[in-house]
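In: The following block contains a protein sequence and its predicted model.
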Amino acid sequence: MTAAKPSSVGVGLALAGLGAVGFSGKAIIAKLAYRHGVDAVTVLMWRMVLAAPLFLALAWWAGRGQAKLTRADWRDVLFLGFTGYYLASALDFAGLQYISAGLERLILYLNPTMVLLFGVFMQGQRVQPRQGWALGVSYAGVVLAFGQEVNLGAGGDTALGSALVLGSALSYAVYLSRSGQVVGRLGTLRLTGLATSVACALCLLQFVLLKPLNAAWVPAPVLGLSLLNATLCTFVPVLAVMAAVQRLGAPLAAQVGMVGPFSTLLLASWLLGEVFTPGMLAGTVMVLAGVWAVSRRA
């Protein structure tokens, strides 16, 4: 950071913030689409189909002049595409049918703590006292936000939606835990393009297996929202965050990304009419404080 030019740092901060807000907007747009009578399978299919050409182009561009993928590379790409982009997205969009966008973003933001717990249970890593406190604060914040939503009358739907989104967060944590070595071999852009393209194909296959083909005919507003989701809330944030990491480094870019949950709360209150309670704000602060402590320690 001391060697970085101020202009580069400023651009990096702006890109990191843009990426965080873009990713957060995905939930807002999905819930707006649900108001037109479509379900999660259809919304996800259109989002991924419209994003597919962009990620295929990214994979091609990043792979120019690189070695061909081996059978082991393809196996890793398929696994990471399934866990990190297909399963995580499918569970997330399903859960958004039952819970608020604010609660969804908080649960997803537990990813770093889940990666830490994977290291503890699967690799024998030890949790330092500060990390233990951070984990406790993060999950207590989610419980507080969950309780606030239950009190607003959602009841069992909140439990179901939260479980689905928690499954999404776990699936993406598996992706994060397994992707490090593959990134070293293929590069971030190439792996992202390939893995996301795999997920796009799986989302289309899921739609074909679960829905009649005429269900693809959706109202025009849904197509417009899906296009926004595929570009401004999927492809553009991926590139923005990667560019921010190049300028700032991963730790600072991740800290700037903490504006994401707050932007979700504000956008959900403005565009969706979701109730923005003091309890939800307190839960958000607790989750971000815990995740920040875990990420800073790492």
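Out: Nice, I can see it.
In: going forward, measure contacts and count neighbours with C-alpha atoms only.
Out: Fine.
In: so what secondary structure elements neighbour the single longest helix found in the chain?
Out: Ordering each helix of the chain by length in residues (DSSP state H) puts helix 156-186 first. Helix 156-186 sits against helix 71-80, helix 88-95, helix 101-108, helix 111-123, helix 129-151, with contacts defined as 3 or more CA pairs under 8 Å, 6 or more residues apart in numbering; DSSP states H and E.
In: Of all those, which one is nearest Met45?
Out: Between Met45 and those, the shortest separation by CA to CA is 9.5 Å, and it involves helix 88-95.
In: before we move on, back to that, most tightly packed of the helices and strands packed on helix 156-186?
Out: When you average the neighbours per residue for each of the helices and strands packed on helix 156-186 (mean count of other CA atoms under 10 Å), helix 101-108 leads with a mean of 27.
In: Put this next to the previous one:
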Amino acid sequence: MKQRHRGPEAGGEGERRQETYLVGVWLAVLSAFGFSFKAILIKLAYAVPQETPVDAVTLLALRMLCALPVFLWCARSAGRGGKPFSRRDALAIIGLGLVGYYGASIFDFVGLCYISAGLERVILFTYPILTLLFEVLWFRRPVSGYERLAVAVCYAGIALVFVHDLGGAEHQRDIWLGSGFVLASAATYAFYLSGGGRLIARYGSVRFASAALIVSTLATFVHFGVVHSPAALVQPVRVYLLALIMGLFSTVMPVFALAAAISRIGSAPAALIGSLGPVLTIALGWGMLDEPLSLMQIFGALLVIGAVLLIGRKGRQAARKAIPAVVEEAEAAEAEPVGPVSG
């Protein structure tokens, strides 16, 4: 029996594939780190010493101002040669941009005025569970036993992290208030994902997300103009620097890094690596913000991550049986992410 010998071309191709996969893994890690670092940057900006600390609306406006040129470039590049938005779709994108990005972002920034970065990221990471619940309500698909289990495990994990922060808080009302704002952020982002599937399949995720982000940016500027004068934009240099890093490193870069990672390793491994987010934020909060760290907090975060991964791994099979058209459209657009997680 003759043995097959692999030529140098085959060996070289295998090495290239391995290198491509490794690059994809590191891009996914970089994306997860960028998303996780956002809450740390927000807390650092709030803590910059000045007579009147920067507020959520001003900081969000500065962040969006830094990222806007990239959004405009993406919208122009993705829209070149594509079909124009219909009036109905344009109105839908405006609505989803206002709710899913502007609403999610402002709720998140306000919530971080009251709670730790670690608790914020754990609550925010529940958006896939909330997306599932919205789909159950909208498409009336049945909920399987494992999905009920995932929801229960997810909120048990949140409860552990919440109790951890509540026990060490001087003002427990702040923990309740901040958690409510961040949960509203996760819910509005989940609403955006649930409502955007058909538009993403029709126009592509980059074009759709860029348009929605531009709408969100304009809404943020209007909000700022209503509640502040232009003088509020005068901030210490450190606030400008943090807003710039936030806009580029924790908004633009993670989106493109995630897109590149998915193209190299696939969406499932990229999602698995992205689940490191809550743990990374908890670790960064402990190391950079002196936030308390406990085994209860870590265990709670792991429960949330496990529940989200369970939904992500098995949810598509259940969805395909109940709403195949929606799943086919989502899979057609799966090669690219739809934007920064919850603002």
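Out: Received the coordinates, thanks. None of the values given here were measured: they were computed from a predicted structure.
In: sorry, back to before: the helix or strand just after the longest helix of structure 1: which residues count as buried?
Out: Toward the C-terminus, helix 156-186 of structure 1 is succeeded by helix 188-210 as the next helix or strand (DSSP states H and E). Of all the residues in helix 188-210 of structure 1, those buried under the rule 16 or more other CA atoms under 10 Å are 188-204, 206-208.
In: what sits against the one in structure 1 that sits across from Arg88 of structure 2 in the alignment?
Out: Using TM-score structural alignment, the equivalent of Arg88 of structure 2 in structure 1 is Ala72. Contact analysis of Ala72 of structure 1 by CA atoms under 8 Å, 6 or more residues apart in numbering lists nothing.
In: and with 10 Å instead?
Out: Taking CA atoms under 10 Å, 6 or more residues apart in numbering as the criterion, Ala72 of structure 1 is in contact with 78, 182.
In: how near is it to Trp60 of structure 1?
Out: Remark: distance between Ala72 of structure 1 and Trp60 of structure 1 (CA to CA, to the nearest Å) = 19 Å.
In: With Phe82 of structure 1 instead?
Out: On the measure of CA to CA, Phe82 of structure 1 and Trp60 of structure 1 end up 20 Å apart.
In: Of those two, which one has the most company?
Out: Set Phe82 of structure 1 next to Trp60 and count neighbours by other CA atoms under 10 Å: Phe82 wins out with 23 against 15.
In: And that one? What does it align with in structure 2?
Out: Under the alignment (TM-score structural alignment), Phe82 of structure 1 maps onto Leu98 of structure 2.
In: one step back: nearest to Val222 of structure 1, of the helices and strands packed on helix 156-186 of structure 1?
Out: Among those, the nearest to Val222 of structure 1 by CA to CA is helix 88-95 (14.5 Å).
In: What mean distance separates that closest one from the matching residues in structure 2?
Out: Compared with structure 2 after the fit, helix 88-95 of structure 1 shows a mean deviation of 0.3 Å (mean CA distance after the TM-score superposition for structure 1).
In: re the thing from before, ok, which of the helices and strands packed on helix 156-186 of structure 1 comes nearest Gln181 of structure 1?
Out: Among those, the nearest to Gln181 of structure 1 by CA to CA is helix 71-80 (9.8 Å).
In: What's the match for Ser269 of structure 1 in structure 2?
Out: Matched across to structure 2, Ser269 of structure 1 falls on Trp286, judged by TM-score structural alignment.
In: contacting residues around that match?
Out: Contacts of Trp286 of structure 2 (CA under 10 Å, 6+ apart): 116-118, 280, 292-293.
In: and the gap between Ala90 of structure 1 and Gly283 of structure 1?
Out: In this view, Ala90 of structure 1 and Gly283 of structure 1 are 25 Å apart by CA to CA.
In: what sits against the nearest residue to the match of Phe82 of structure 1 once chain neighbours are set aside?
Out: In space, and not counting its chain neighbours, Leu98 of structure 2 is closest to Ser216: 5.5 Å by CA to CA, 6 or more residues apart in numbering. Contact partners of Ser216 of structure 2, counting by CA under 10 Å, 6+ apart, are 64, 94-105, 210, 222, 343.
In: Apply 6 Å and report the result again.
Out: 97-98, 101-102 (CA atoms under 6 Å, 6 or more residues apart in numbering).
In: Just the buried ones out of the residues you listed, please.
Out: For the contacts of Ser216 of structure 2, a neighbour count by 16+ other CA under 10 Å gives the buried set as 97-98, 101-102.
In: from the residues you listed, which ones fall inside strands?
Out: Of those, none are assigned to strands by DSSP state E.
In: Format these as JSON lines; extra columns: distance to Val252 of structure 2.
Out: As requested, the buried ones among the contacts of Ser216 of structure 2 are exported to JSON lines (distance: CA to CA, whole Å):
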{"residue": "Gly97", "distance to Val252 of structure 2": "16"}
{"residue": "Leu98", "distance to Val252 of structure 2": "19"}
{"residue": "Tyr101", "distance to Val252 of structure 2": "14"}
{"residue": "Tyr102", "distance to Val252 of structure 2": "16"}
